[in-house]
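Participant: Next come a sequence and a model predicted from it.
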Amino acid sequence: MINIAGVTNFPISLICFVLLGCGNENFAVTDPPEELPAALATEATYVGAGQCAECHKDQTAAWQGSHHQMAMQVANSNSVLGDFSGIEFKHREQATSFYLRDHQYYVRTDGPDGNTHEYPVAYTFGIHPLQQYLIELDGGRLQALSIAWDSRAKSQGGQRWFHLYPDQRLDHQHPLHWTALDQNWNFMCADCHSTNLHKNYDLKTNSYQTTWSDINVGCEACHGPGSRHLQWAMTDDKPIQDKGLTITLANPATQNWAIDAQTGIAKLDSSTANQRELETCAQCHSRRSTHIPGAQAGGKLLDHFNLALLQAPLYHADGQPNGEVFVYGSFLQSKMYAAGVTCSHCHNPHSVELRASVDTLCSQCHSPERFAAAEHHFHPPQSTGSRCVNCHMPAKNFMQVDGRRDHSFRIPRPDLSTTLNTPNACSGCHQDKSSQWAAKILQQKFGAPENHYGQALHAGLHGDLDAEKKLLDLIQDVKQPIVARASAIRLIPDYLTAQSAQRLVQIAQEDEPLLGLALAQSLDQLPEQLRLMVGVPLLFDQMEVTRSLTANALTSAAIEQLPEDVQWKFSEALASYVASERFNSDRPESLVNLASLHAQRGNTAQAEAFYRKALSIATHYTPAYINFADFYRVIGREADAEGILQQALGKAEDTAVIQHALGLSFVRQGRHEEAMPMLKASAENKQAQSRYIYVYAIAVHSAGNPDQALNILETGFNQFPQNPDIIHALISIGRESGNLEIARKYEQLIRSQ
């Protein structure tokens, strides 16, 4: 008989982080007056960039032709860059034709039914280094074609059609097919490529009526709605500071930066508010999901957006970007951010160009006598290796041709590459040399490297034996980047001790928005009693997203036994959470979240309906199957749980977790002979987690095969060399079976940590 004590299915955490990018602002921020003149007290509305252009001619001229101005345009002869001369492009077996007829641009390609159709191109999307094309489908959907135009010069490999997923076969049922959810403009792209966008999704009809005031990223995307500013311009009584705008910005040239003679680095000699400018840019230039709609320039980022922290697979363990993370999360790690640098110090937000050539730009704050010298970069002058950005802002290609630079402005750390398997700028150029070679040279030049927060995050990600200590040390080190400390909070629930639990309780009562958000994001992973101790203060947090996520995590708690003010805050925040998930109900993530909420409240029929709706719009979405099956398990319908998992086997993206869950379902039903092959398949799956290997080994051992179990665990140890469950199982089963050699080997490993 298989006996897997304490093993059950764990619902997958459902936080969807969406991609996109938007506008920088030109200036550092000054706070508006608390009270406005009566004439300007009405709520501001959007007036359009054309109104702004009548007075702000220089800014408009700079904006014309910029990435913001051309973020999205009606498809016509002025906007389309691609070759629509009847050319045919082939990807795998699928041929796609691009042609022009009666001044209308067309694409002929495979559609949502798998058959070939003709589609008119509605809009262009972006401009350089690639341009995409939007096609309208039923229900008000705009979909981004996955074949794009490379708008780089021919000498750079451009002026050609190319596929964004060249190595994948994408039929009409694939989640990355151009007609699928993940290529939907209304949800994935729209709010950062247009101004004052309203998605207007209707769950009942599964349709959109999306609107905007400017089709592109216009003035009001960064300055806020302009109607009160127009009123201000037309009145004789003009208050100077606010000018009727939701955010006012002061020229960074008025700030005083002085080069420190000792370090060669400039310091800001007076404190200047920069957070609101950064957070205005970050509304689009960050990896985030829209949690509360209605954000405007100048608003608090975490009142509207759920920010992705330094988590895999979006970031490498040391915080370098691995996925499309759109700058803000990287910049928060930087010493530039800590020193008071803002976007507008380097970027002109109207033209979206750098304010100077790259090295000249750096030399404004970093003395060229010290940092442009061979003694610093030890490369020949004017060589590729001597350029600041190639060492401190290495680029990574996204969308095949779009090289994006890391805005964490980091020191290259080839030593971390050898231990954390992270990239480094040195090896990016010297590809014929090892990271050890580069690390040795840097140590000779600059001495032994400092400890790095990436070492703690890596320990947490990989289940190292000393993970709790490293993560707690990082959380408590106020000299470390706040985003790294927040990321450690996300990881520490897996390693809780009394000490780390007490620290989480303390953080919940502090006033640090990003740490509060991290607590709210991980709250459902805490034991119930600790969840209440941490969660109740978060219901009073200043940021609405934090309060909202907290309420959802506390849904199963005995809120009715708490003081009235806590109950009121909980109800208010839970209403916000439900509204957020309904706003995002065009996505399976939110539908599953709503289903889980109904399940916790005992609303079985509603929970079941939302789970089925999620699977109807995303048949590949693994968490919907796992959570739906777990819902059935909890209410005692194990046969239905098995049915959902059987259905998932041929459809879900992550087959390992489905195999694992199905194996456990067989165990609960007493069908042990069927369980073992499924647990084996999950443990040997290339997507396997350490837990699947551990559970399979325990099952094999409980079936009377300790030697086989030890072999499985040793194989698992090779994949997950610091996992405590695997190590302790090796010791326990080794001793129990008389294999003292193995037991002592892993006991020694623990003692050596």
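Facilitator: Sure thing, it's come through.

Participant: drop to CA atoms for contacts and neighbour counts, all remaining ones
Facilitator: OK.

Participant: N322 touches Y315, doesn't it?
Facilitator: Yes. Applying Cα atoms under 8 Å as the test, N322 and Y315 come out as touching, 4.7 Å apart.

Participant: biggest strand in this protein by residues?
Facilitator: With secondary structure taken from DSSP state E, the chain has its longest strand at strand 116-125.

Participant: Packing partners of the helix or strand harbouring S487?
Facilitator: When elements are assigned from DSSP states H and E, S487 belongs to helix 482-491. For helix 482-491, the packing partners by 3 or more Cα pairs under 8 Å, 6 or more residues apart in numbering; DSSP states H and E come out as helix 453-462, helix 467-476, helix 513-522.

Participant: another structure for you, compare them:
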Amino acid sequence: MGAKNLILITIASFLFAATSCVQRSKQEVADDGFSGSESCIQCHERFYELWAPSFHGKAMQPVNAGFVKEYALPESGPMTIEEKSYEIVYEDSSMVMTEKKDDELLRKYTLQWSLGGRNVFTFLAPLEKGKLQTIPMAYDMNRKSWFNYPESAVRHFVDQEQNDEALPWKDRMYTFNTGCYNCHVSQLSSNFDLATDTYKTTWKEAGINCETCHGPSAEHVRVCMEAEEGTVPDDLKIIITSTFTQEQHNSSCSTCHAKGNPITESYMPGELYFDHFNLATLEDQDFYPDGRDLGENYTLTGWKMNACVTKSELHCVTCHTSSGRNRFKETPNKACTSCHSDKVEGLVAHTMHQPDSPGSLCVNCHAPSREFVGHFIRSDHSFRPPMPEATIKFGSPNACNQCHTDKTPQWANNIVKMRPNGNYQNETLYWAQLIKEARENNWTRLDEMLKIVQENKYNEVVVTSFIRMLVNCPDERKWETLLAAIKENPSPLARAAAATSLGGNLSEKAKNALVAAAADEFRLVRVSAAASLATFNESQFSEADKNIVAKATDEYLKSMVARPDDWSSYYNLGIYHQNQGDAHKALESYETASRLYPESLMPFINSSVLYSYVGNQAKAEENLKKALEVDPGNEAASLNLGLLLAEQGKTDEAEKALLTALEANPKQAVAAYNLSVIVSQRNMDKAVQYATIAAQARPDEPKYAYTLAYYQLENNQKATAEKTLKKLIADHPLYLNAVSFLAEIYTRDGRIKDVRALYEKALKTEGISAQDKSAIQQALAAINRQG
């Protein structure tokens, strides 16, 4: 078993960061004409007064004497975190976090900045290498208490038996420079130095300022100041958001209010989201299968599931001011009744609640605010009605039980089903169950999933989710659906997903479709196509194609370093170089990813495959063991280590590693198959057992059933082996090894008529090659000569 048989772990073209982040180069920040929010006061005093105290204006605040006086947060008392004691105390006018071990003071951290404040305040303290780190203690403004911030990020995923462990508070994911900067400050430059892994981060202004939405204002201020009194310049030299289209408004807000990742280094208001960002959909475990938020998803994904958005001109600024306030805070139902006027007269019948009760407010049923992970409150922007049956099936929240906490979801579901349109949940329940099955790699109902994509049913989030998860589907029926989606789907998100999921398909059809996508109007589609085109040889492209691919590839390579401090950028760059056949650059990129974030598994795993391929078995083994130090039960690392050790003849160690992989995934066919080979030398019963697992897990791979039949025969189970081979031939009639094997069994038993019938049937198989046909005819002639 050669190194090429190790499992290469790939990911979609982009990893999703916790938030969407954009940065500007140092030169742009210095010379791009941004003049700061105070330059707006003279002409726009009223707007400034509204913005300054808003949660946009105060998205990040210095923790100084003014902050201490305004908020007067209490000291915390000691809190045990990661086996140390932490405490927030005041020293003079400063807030300080102390770190102790067994009552010995280890370190003091002076809090420099605060983030948020609507529901939770988090705080930043300086660490080494220019990092601003989110401290492990945050303040709940509603409960008026301090809490363990890293633990608040731990969620119990529905399909897991145990919670994830909290990340250490000094983990890179909690570094402000890395994860949350540009949604809390304005006109930022991270000034990251890759060689030293250090930051010299700067920004123009704390908080989200006027120029975040209107662009640089220096020229605007100049032309207005130079204009004659009482006149307005024809060209105001600034971005006028009141002229934005629905998509421009949504895009402008979504740069922060989306769980996505950047594919460019900068964004200017008015440009479109999918020219600069990717977006998480329901393949992400931070969503319940029905699309409700389980983790922090920042609105846009749910918003794109909103029928009001797709059927009207509704956009973010319809309901919110540019400073983030609710336009309809005093009259909330007016946000909805301007379109849904029929509900005004029949409000009680529609809501089943009395007027002026909480249940008569549209938002309480259609956009309920929900607390998750104990402290954070977010509103559901999908605007869907309550679905208590989804709570029963998937554990997702529903508005009925958020208010009626003393009642069960079954109680709520019974009431919902008594409504005139009581079956409204059925559609969501149907596709959500399919989402759940696709997440579990259960492709039993693949035809139904493909139909959803083919007919572009429901909404672009649901369709994109299925397209993305098809990457893991081994059934080749998916290809035609993906080829159609990349050409015909109106959503750039779906087309980009199809381009990614076509990766590895080296057919002419796939190549042509990907080349066409590389010239798509949206950058996200182009770079996704370029990633998949990297697996093709340049000689397969025409001269015209080469120009298209070269431009898209240039955009793709730039997209991967839009976040130069993100380990996943270098991981994906490694995959690109590996597909290009440049092992040296690929390994360099993987090692950079591992250096930036040693807790990341995938660079270790993929680099091990490549080290093995170039003949450095020791380094391959070392990196796999490093991966297992991070996650001892990891399926991919255990599987690859087992295959590597087996190749080196270390069968005892290989067996142990492969067993770990099989324990992690009881349907891990490669592990089961290789275990059957290893144990067959001493225990044929076990060999049959493992071969059975492999054959059942991957009925599409005929060699597994063939191996099972071989071990069954060796284990004196001839009748069972014969049955296995008959089924294999029925399922894979062109797999002629099975025909030869069964013919051999028949021949040993002197069943010449059965051999003849088997060969004659094989000759009639549609699609059989001329070479195979000739071989069977010769074998049949030999049988006939025997009489």
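Facilitator: Noted; the coordinates are in hand. In this text, all values refer to a predicted model and were calculated from it rather than measured experimentally.

Participant: TM-score for the pair, please.
Facilitator: With the length set by TM-score structural alignment, normalised by the length of structure 1, the two chains reach a TM-score of 0.81; 686 aligned residues with a Cα RMSD of 3.9 Å.

Participant: circling back to that earlier point, residues in structure 2 aligned with the helix holding S487 of structure 1?
Facilitator: Helix 482-491 of structure 1 corresponds to residues 460-469 in structure 2, going by TM-score structural alignment.

Participant: before we move on, back to that, start and end residues in structure 2 for the longest strand of structure 1, please.
Facilitator: Under TM-score structural alignment, the alignment places strand 116-125 of structure 1 onto residues 106-115 of structure 2.

Participant: Can you give me the end-to-end span of the matching stretch?
Facilitator: 26 Å (Cα to Cα, to the nearest Å).

Participant: Could you check how far whichever residue in structure 1 pairs up with A432 of structure 2 is from S752 of structure 1?
Facilitator: Using TM-score structural alignment as the criterion, A432 of structure 2 maps onto G454 of structure 1. Relative to S752 of structure 1, G454 of structure 1 is positioned 22 Å away (Cα to Cα).

Participant: Between these two, which is the more surrounded one?
Facilitator: Taking other Cα atoms under 10 Å, G454 of structure 1 and S752 do not tie; G454 has more neighbours (21 against 7).

Participant: Pretty sure the more buried one sits against D318.
Facilitator: Yes. Here G454 of structure 1 reaches D318: they are 3.7 Å apart, a contact under Cα under 8 Å.

Participant: and for those two, which residues touch both?
Facilitator: L420 (Cα atoms under 8 Å, 6 or more residues apart in numbering).

Participant: Check which residues of the match of strand 116-125 of structure 1 are buried.
Facilitator: Across stretch 106-115 of structure 2, burial judged by 16 or more other Cα atoms under 10 Å covers Y109, T110, L111, Q112, W113, S114, L115.

Participant: who's in contact with the fourth one?
Facilitator: It refers to Q112 of structure 2. Applying Cα under 8 Å, 6+ apart, the residues contacting Q112 of structure 2 are P62, V63, N64, F123, L124, A125, P126.

Participant: burial of the fourth one, as a residue count?
Facilitator: In other words, F123 of structure 2. 26.

Participant: got it, and the last one?
Facilitator: Residues lying near P126 of structure 2 (other Cα under 10 Å) number 18.

Participant: Can you find the partner of it in structure 1?
Facilitator: The alignment partner of P126 of structure 2 in structure 1, by TM-score structural alignment, is E136.

Participant: Give the burial count for the closest residue to P699 of structure 2 other than its chain neighbours, as a bare number.
Facilitator: Excluding the flanking residues, the one nearest P699 of structure 2 by Cα to Cα, 6 or more residues apart in numbering is A705, at 7.5 Å. Close neighbours of A705 of structure 2, defined as other Cα under 10 Å, add up to 27.

Participant: One more: the one 5 residues further on?
Facilitator: Other residues near Y710 of structure 2 number 20, with proximity taken as other Cα under 10 Å.

Participant: mind listing what it touches?
Facilitator: Neighbour list for Y710 of structure 2: A721 [criterion: Cα under 8 Å, 6+ apart].

Participant: what do you get for the one 10 residues further on?
Facilitator: By Cα under 8 Å, 6+ apart, the contact set of T720 of structure 2 is A709, Q712, L713.

Participant: what helix or strand is it on?
Facilitator: Secondary-structure element containing T720 of structure 2, defined by DSSP H and E: helix 718-731.
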